[in-house]
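Novice: one predicted model, sequence on top.
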Amino acid sequence: MSGIKDEKDGSYQGDMEPRVEKADVLHSEVLVNADLMNDAFDGENREHEMGVWQAAKQHPWACFWAFTMCFTIVMESFDMFLNGNFVALKEFQKVYGVQTGPDTYSIPTKWQSALFQSGQCGAFIGVFLAGPVTNRLGYRWTTILALVLMNATIFISFFANSLALLTVGQALEGVPWGFFIANSPAYASEIVPLSLRGACTATLQMSWSIGSIIVAAATLGYNKQANEWAWRIPLALQWIFPTPLLILIFLAPESPWWLIRRGRKAEALRSIKRLGEKNEEHAHQSLAMMERTVEIEAQMGGAPNLLDLLKGTDLRRTAITCLMYASQNFAGNLIANQATFFFEQAGISSDKAFQLNLINSCLQFVANVGSWGLSAWFGRRTIYLWGTATNITLLVILGICASVHQSTATNYAQAVLGILISFVFAGTCGPISYTIISETSSVRLRALSTAVGRAAYYVAEIPMIYLASKMLNTTGWNLAGKCGYVWAGTACVCWVMAYFFLPELKHRSYRESDILFNRKISARKFKTTIIDVRENE
């Protein structure tokens, strides 16, 4: 009988060629089945040979679904930048702030920090829930549930009539953010060919920029509104995202890697075809390649759990993931998150600060697009190290500009340097971090690893947000551009850690990555170590 056997009821689906029956070999038999192993070799070799443009032409739907999943992060971006702009809105300051001058008001540092940190606290809970839920339900249904929750929690923020209630609303909105950021890089990396991993996972950073552009435009348009709609209308704009994304994610294919891990090979094959693999033979080769990798990892450990992240070579991979996520908070990126307020503290007028913020957001988007080319030409390690080194230099110059006698020229110099720092981050460290994160973990532990890595991001970000607010606020340390010295120091630590511990995983299949980590190859030798296509360990 031809067709693919459904493991749930024993029936056969479809009227395929007899060749398809090889796809039904149990994972435990893949490594000893010569035909399937040859298919796996051919599938992996074909991925290595496929260029970026060829892969994009053959798999446009894979790119589309990867971008759709990554676009869910626009909601966290929108809210993060919105909070950063609220504290700079004159009407918001007047209603909720304390008077600091004849006609000037400021949101107290503790409430600034609370508004910024509450969403991150909620997201911290969300990322830990995301791993087990995703392992159980899959990327699609987990994300759909999070989008439904997002729609509901926006109501609390929109109708909030105090800083305390707004803070609670942000905390509850943060829970679905955790699901989005944990699932997006993992899903995107699993559904696209090897050569497209860098560009597609980098669209996460682009979603951040799109969110900041919408916020910058909305707050620029409403910053002169002399009533509560100056901030309620921007809050209401959050509802434009969840429902359309929910419909799209419902229509999207599930990750074939996740389906194979769950033993649903018939569905995995259909998913591979939906993602762009029209050639029947090539589809089966891709399936065999995935089965091979899943079986190799299954022999290393059983059902995935959080403790596995701390065992053996997975501990090293978890540490790299956590380092990459946490380092996003230490290279001056928090200046971008509070750009409008930073510009005002640097001596720029309120109107011009909002205009500069919009320019800054648009330039970040341009940098994100440029990062696709960088990831195609250069290695992940190279981009991260050079991007971080560039920002360290710019941060030191920012500190120097803020330390000399202040004038209109130094004010604008600080603003321009703030924009340049954001631009460099958006084109290098930001997007490439997501690529590194999605490639470093094993397939078996990917959902859990990306979740724990993002938790490390929040653990680092929550105190850093307080520090950033304290450094910039007039009721705090009022450092303005002198904060560049602090961020340059923390960025130096990230650079040193990356130099010694960050491996180069460009052009590496998941099987090759497993082997390199299991052999405990030095990070600086990953690029030059040769792994034969026939090696399993």
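Specialist: Structure's in. What do you need?
Novice: from now on I want contacts and neighbour counts done on CA atoms only, so please keep to that.
Specialist: Fine.
Novice: quick check, C483 in contact with I400.
Specialist: No. Applying Cα atoms under 8 Å, one finds C483 not in contact with I400, separated by 10.2 Å.
Novice: more neighbours, those two?
Specialist: C483 (22 against 16; other Cα atoms under 10 Å).
Novice: which helix or strand contains that one?
Specialist: helix 483-501 (DSSP states H and E).
Novice: now what about that helix, what contacts it?
Specialist: Contacts with helix 483-501, where a contact means Cα atoms under 8 Å, 6 or more residues apart in numbering, come from 320, 327, 330-332, 381, 385, 388-389, 391-393, 395-399, 468, 471-472, 522-524.
Novice: just the buried residues from those, in PyMOL please.
Specialist: Of the contacts of helix 483-501, the buried ones go into a single PyMOL selection, burial set by 16 or more other Cα atoms under 10 Å:
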select buried, resi 320+327+330+331+332+381+385+388+389+391+392+395+396+397+398+399+468+471+472+523
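Novice: second structure for comparison follows:
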Amino acid sequence: MGAGPAIVSEGTAAYTHLLDPKPWYKNTRTSQTERNYTPIERCTSNLISPLRLITSSTNGYDGSMMNGLQSLTQWNQAFDYPTGGKLGLLNAIQNIGSLCAYPFAPYMADGMGRKFSILFGATLMIAATVIQTASQSVQMFIGARFLIGFGLTFAASAAPLLVTEVAYPSHRGQATSMYNTLWYLGSIIAAWTTYGTFTIQSSWAWRVPSALQGLPSVIQVVMIWFVPESPRWLVSKGKEDRALKILAYYHANGNEQDPLVEYEFEEIKAAIAFDREVAANTGWLSLVKTPGNRKRMRIIIALAFFSQWSGNGLVSYYLNKVFTAIGITDPTTQLLINGLLNIFNFIVAIGAGFCCDRAGRRPLFLTSCVGMIVFWTAQTICFSIDQQTGSTAAGHAVISSSTAFTMFLAFTPLIVSYTVEILPYPIRAKGFIVFNFLLSLSLIFNQYVNPIALQAMQWKYYLVYLFWQCFELVFCYIYIVETKNRTLEETAAMFDGDEGLKRISDNAAKHAGLTHTADEIEEKETKSESEVAT
């Protein structure tokens, strides 16, 4: 590859000229084809990304499983046909368990490593899934779901950090977006599992789906030993040799002298040193101590609530209630539509995730908001007509507009990747914990309020979400900034002003000995323009 400037204008990534331009499935730097790797090494290299990503599947599985179980007569009989507050607690208890783990999760991720945190959380979820499957009472079922949520926090807090910090630079946005997209993979498995077990005339109709919730965690516990640790975490702990080897292995086929690896390694060191120099205190107060961090937290807090208060909570946990309200009462039909909707949502989310680097984050957010408003309005109108006239066509139109609505739910692939991107390393784990904490709060509110409000207000409850979606559009237009084509360090520094971005980039370029600093390039470009004008 030809030489080029380390810093280019318009904020483009500092090492664009060092990247392999081929897409991820053809990229020779990550496909391990240029060295004589053993079969186990090649297998490991191809498996590690899915292993880091599947943590999100556990959470997606839960939402769809609880939706499906509510359509199973066997489950309703076992737990005395829960409704209202009791049903809300059964759905919300997993997120209550997650809330209780948030004070501890960032310290484990930062102190003991991303891998250990994933292993701990996955192990706890396996044990909790066994208890959930063997439940003999509603109290036992609730307790098991609490433990699943508690363990999920540790794994889900560390997994996206590990994905982001290990991914090849030009694949980072897509890889991290795929993390939350795999929520739908778990949702699909749960939807079709409950559909398949519907005909079982015993408690195994709901015990089988309960048992399968632990499958992603089992896979992670078995294979986590082959997953690399975060180079950024290793550097922060003084283990620079190991960090360099991991960067070389996964980004340059083992070549530690590769210019890209040298640049990444030096930039990581410079960024961590810079952040420590500017913010010696990386405690919780550092999240709001500087103007840049306050900008980050404003966006992160908003995205946490937007991701669950856009109307998708009705589809995720209480779709069967919506079906019943519009006259679709057959359990088989409810389960079938639930399964098909989840497959459709998964395909759409994958498409949005792969578009994040091509289209950009800001355009996707704005397009998502506009599309949601349009089709949620259509749902509201059709729902009101169905409620007032009993029109079958209007009821079917509710399902159609609901399907179209999910096409524009770009928050699913973007909320995690965007949150992780804009946080600098010292507060990345803590900031991501705040995001997850608030996301769980919004989920708990949804899970308690939605069934009660939907029963009391019927179609008018849809108007509440419509007004909120309009607020989301205004907020995203004002505050969401584009992060496409920036390195992690550049993205984090841009919130602290041009000086922070310039200092990190100049330090990395000088330490790596690659090319020139931003000032030198700007001076050179000014001189060239002057010569052309002359």
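Specialist: Sure, I can see it. Because the structure is a prediction, the values reported are computed rather than measured.
Novice: overlay them and tell me the TM-score.
Specialist: Taking TM-score structural alignment, normalised by the length of structure 2 as the basis, the two superposed chains have a TM-score of 0.83; 477 aligned residues with a Cα RMSD of 2.6 Å.
Novice: map V396 of structure 1 across to structure 2 for me.
Specialist: Under the alignment (TM-score structural alignment), V396 of structure 1 pairs with T377 in structure 2.
Novice: buried residues in the longest helix along structure 2?
Specialist: For structure 2, the helix with the greatest residue count under DSSP state H is helix 425-457. Neighbour-count burial for helix 425-457 of structure 2 flags 425-448, 450-454 (criterion: 16+ other Cα under 10 Å).
Novice: other SSEs contacting it?
Specialist: helix 84-101, helix 105-111, helix 138-166, helix 259-278, helix 291-306, helix 312-317, helix 411-422 (3 or more Cα pairs under 8 Å, 6 or more residues apart in numbering; DSSP states H and E).
Novice: how about 6 Å then?
Specialist: helix 84-101, helix 291-306 (3 or more Cα pairs under 6 Å, 6 or more residues apart in numbering; DSSP states H and E).
Novice: so what's the gap between it and the chain middle?
Specialist: 14 Å (Cα atoms, centre = their mean, to the nearest Å).
Novice: equivalent analysis for stretch 316-326 of structure 2, please.
Specialist: On Cα atoms, centre = their mean, the centre of stretch 316-326 of structure 2 falls 25 Å from that of its chain.
Novice: also stretch 406-416 of structure 2?
Specialist: 9 Å.
Novice: just stretch 413-422 of structure 1 next, same as before
Specialist: The answer for stretch 413-422 of structure 1 is 24 Å, by Cα atoms, centre = their mean.
Novice: likewise stretch 150-169 of structure 2?
Specialist: 9 Å.
Novice: in structure 1, what stretch matches that stretch?
Specialist: Taking TM-score structural alignment, stretch 150-169 of structure 2 hits residues 175-194 over in structure 1.
Novice: quick one: contacts of that stretch?
Specialist: With Cα atoms under 6 Å, 6 or more residues apart in numbering as the contact definition, stretch 175-194 of structure 1 has outside contacts at 47, 62, 66, 69-70, 72-73, 76, 122-123, 126-127, 130, 146, 150, 197, 201, 255, 438, 450-451.
Novice: then stretch 259-266 of structure 2?
Specialist: So stretch 259-266 of structure 2 is contacted by 18, 248, 508, 512 (Cα under 6 Å, 6+ apart).
Novice: now the third one: which helix or strand?
Specialist: Under the criterion DSSP H and E, the helix or strand holding A508 of structure 2 is helix 498-512.
Novice: contact partners of that helix?
Specialist: 262-263, 266-267, 270-271, 490, 493-494, 517.
Novice: and the furthest pair within the residues you listed?
Specialist: E262 and M494 (22.4 Å; Cα to Cα).
Novice: who has more neighbours out of these two?
Specialist: E262 (22 against 19).
Novice: aligned partner of that one in structure 1?
Specialist: Checking with TM-score structural alignment, E262 of structure 2 has H284 as its match.
Novice: before we move on, what about S187 of structure 2?
Specialist: By TM-score structural alignment, S187 of structure 2 lines up with S212.
Novice: name the element its match belongs to?
Specialist: helix 197-222.
Novice: return the set of buried residues in that helix.
Specialist: For helix 197-222 of structure 1, using 16+ other Cα under 10 Å, the buried residues are 197-220, 222.
Novice: now whatever residue of structure 2 lines up with N227 of structure 1, nearest residue through space, not along the chain?
Specialist: Using TM-score structural alignment, the partner of N227 of structure 1 in structure 2 is S202. In this structure, S202 of structure 2 finds its nearest non-sequential neighbour in Q74, 6.7 Å apart by Cα to Cα, 6 or more residues apart in numbering.
Novice: the one you found pairs with which position in structure 1?
Specialist: That one, Q74 of structure 2, aligns with E91 by TM-score structural alignment.
Novice: next, count neighbours for that match.
Specialist: 22.
Novice: check P503 of structure 1 too.
Specialist: Neighbours of P503 of structure 1 (other Cα under 10 Å): 25.
Novice: report the separation between the counterpart of it in structure 2 and T12 of structure 2.
Specialist: For P503 of structure 1, the aligned residue in structure 2 is V481 (criterion: TM-score structural alignment). As judged by Cα to Cα, to the nearest Å, V481 of structure 2 and T12 of structure 2 stand 14 Å apart.
Novice: again with L409 of structure 2
Specialist: From L409 of structure 2 to T12 of structure 2 the distance is 28 Å (Cα to Cα).
Novice: quick one on the thing from earlier: chain neighbours aside, what residue packs nearest to the match of P503 of structure 1?
Specialist: Per Cα to Cα, 6+ apart, closest to V481 of structure 2 is R362, 6.2 Å.
Novice: again, but for I93 of structure 2
Specialist: Using Cα to Cα, 6+ apart, the closest residue to I93 of structure 2 is F146 (5.4 Å).
Novice: how about the one you found, what does it touch?
Specialist: 93-94, 97.
Novice: how does it look with 8 Å?
Specialist: Here F146 of structure 2 is in contact with 93-98 (Cα under 8 Å, 6+ apart).
Novice: how far away is the residue lying closest to H171 of structure 2 once chain neighbours are set aside from S177 of structure 2?
Specialist: Closest residue to H171 of structure 2 apart from its sequence neighbours, by Cα to Cα, 6+ apart: W24 at 6.6 Å. For W24 of structure 2, the distance to S177 of structure 2 equals 14 Å [Cα to Cα].
Novice: mind listing the helices for the stretch 1-150 of structure 1?
Specialist: 27-30, 34-49, 52-58, 60-70, 74-86, 90-96, 109-137, 139-159 (DSSP state H, counting those that start in this stretch).
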